[in-house]
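A.B. asks: With the sequence up front, the predicted model follows.
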Amino acid sequence: MTEIGSAAPDLTLPDQYGRPTSLAELRHGRAVLVVFFPFAFSRICTGELAAIQRDLERFDNDRVTTVGVSCDPVYSLKAWAQAEGLEMPLLSDFWAHGEVARSYGVLDERAGMPVRGTFLIDEHGVVRWTLVNPPGEARDFTGFHRALDALPAGAD
């Protein structure tokens, strides 16, 4: 599991439009919240990402940007984003299947999906806050807002 204070594993994955998106590019001058989720179109995942979308100004602003990551293919993520009105980048860890989720320690190998892992990464690539929930258990983003507020000066 990726620990607080450690360097975040790098990632470059296609977003829901097929555009390669890297952590380094996302971090440019701000923190990144990486939200791993099991499956597009599932009840809990839809509720969690819809909650982010409803409060998007707290999750995507001059201090932080948020991305979702799943093992779904690009086309599924695009259809889901359109169906749910999700504006944040949704990254596909489809191939090599779960490689990024595995590098963060949140891939359920048996089920072939990431668990609900959440990582706040500062602009220098250091993990500052984590939350990992098992399948079937929705996450509470309250701790994220406190962690973002606590980022040291120069890391926001």
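C.D. replies: Alright, I've got the coordinates. Numbering: from 1, shown residues only.
A.B. asks: C-alpha from now on. contacts and neighbour counts both.
C.D. replies: Fine.
A.B. asks: the helices in this structure, which residues?
C.D. replies: With DSSP state H as the criterion, the chain has helices at 23-27, 43-54, 56-59, 74-84, 99-104, 142-149.
A.B. asks: Now render these as JSON lines, adding mean neighbour count and distance to I121.
C.D. replies: Output for these, formatted as JSON lines (neighbours: other CA atoms under 10 Å; distance: least, CA to CA, whole Å):
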{"stretch": "helix 23-27", "mean neighbour count": "16", "distance to I121": "8"}
{"stretch": "helix 43-54", "mean neighbour count": "16", "distance to I121": "17"}
{"stretch": "helix 56-59", "mean neighbour count": "16", "distance to I121": "13"}
{"stretch": "helix 74-84", "mean neighbour count": "17", "distance to I121": "23"}
{"stretch": "helix 99-104", "mean neighbour count": "20", "distance to I121": "12"}
{"stretch": "helix 142-149", "mean neighbour count": "14", "distance to I121": "10"}
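A.B. asks: Comparison target, given below:
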Amino acid sequence: MAVGTGDQAPEFDLEEAPDRPRVRLADFRGRRNVLLVFHPFAWTPVCRDEALDLQANLESFHNAETDVVFVSCDPSASRQAWKHELGVTYTFASDFWEHGAAARAYGVFNERTGAPVRGTFLIDRDGIVIWSLVKEADTRRTEMVPESLDALGGGG
């Protein structure tokens, strides 16, 4: 079962790139909110569209002191190449090893495909999930900017 609104967000420890610090929920606590967005695979049309939607709304996230972390189980080198090709500026993280550990913790890992479904979790500075949305892998998310983002606004 997926993590839901009001739940304590599970810790995650993801690789952005081998030469960069790891991306951990603990590093955001008390500082920034996090929109944690799981998707099945890099280099696919629906995932590309969602990645670009997030980039198009990045100012809204910045205004709400929220960092976006876009996650799949693809290796970090592939994720960074795809990020570069798309021209996006937010974090692309890899849940490659231990394979799917973060997706499993959030209840969005599909054991049959070896990839996450489309799970989205808005986590506040205290580590509480204040909004979540889970869709199957073949269903595109259209609610990439939750209304609850307004409540996060600056100054926390």
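C.D. replies: All right, it came through fine. As the structure is a computational prediction, the values presented were derived from the model and not from experiment.
A.B. asks: ok, back up a step: please tabulate the helices of the first structure in TSV and include distance to E123 of the first structure as additional columns.
C.D. replies: Formatted as TSV, the helices of the first structure follow (distance: least, CA to CA, whole Å):
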stretch	distance to E123 of the first structure
helix 23-27	5
helix 43-54	21
helix 56-59	15
helix 74-84	26
helix 99-104	18
helix 142-149	12
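A.B. asks: closest one to P14 of the first structure among the ones you listed?
C.D. replies: For those, the distance to P14 of the first structure is smallest for helix 74-84, at 7.1 Å, taking CA to CA.
A.B. asks: Now do the strands in the second structure.
C.D. replies: With DSSP state E, the ranges of strands along the second structure come out as 13-14, 23-24, 33-38, 66-72, 91-94, 109-110, 115-116, 118-123, 129-135.
A.B. asks: Using a markdown table, lay out the ones you listed together with mean neighbour count.
C.D. replies: As requested, the strands of the second structure are arranged in a markdown table below (neighbours: other CA atoms under 10 Å):
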| stretch | mean neighbour count |
| --- | --- |
| strand 13-14 | 22 |
| strand 23-24 | 16 |
| strand 33-38 | 25 |
| strand 66-72 | 24 |
| strand 91-94 | 24 |
| strand 109-110 | 22 |
| strand 115-116 | 25 |
| strand 118-123 | 26 |
| strand 129-135 | 19 |
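A.B. asks: Out of the ones you listed, which gets nearest to A102 of the second structure?
C.D. replies: Short answer: strand 13-14, nearest of the strands of the second structure by CA to CA, at 7.3 Å.
A.B. asks: can the strands of the second structure go into a markdown table with extra columns for distance to E59 of the second structure?
C.D. replies: What follows is the strands of the second structure, written out as a markdown table (distance: least, CA to CA, whole Å):
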| stretch | distance to E59 of the second structure |
| --- | --- |
| strand 13-14 | 24 |
| strand 23-24 | 21 |
| strand 33-38 | 13 |
| strand 66-72 | 10 |
| strand 91-94 | 14 |
| strand 109-110 | 29 |
| strand 115-116 | 26 |
| strand 118-123 | 16 |
| strand 129-135 | 19 |
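A.B. asks: among these, which is nearest G154 of the second structure?
C.D. replies: Proximity to G154 of the second structure (CA to CA) singles out strand 66-72 among those, at 9.3 Å.
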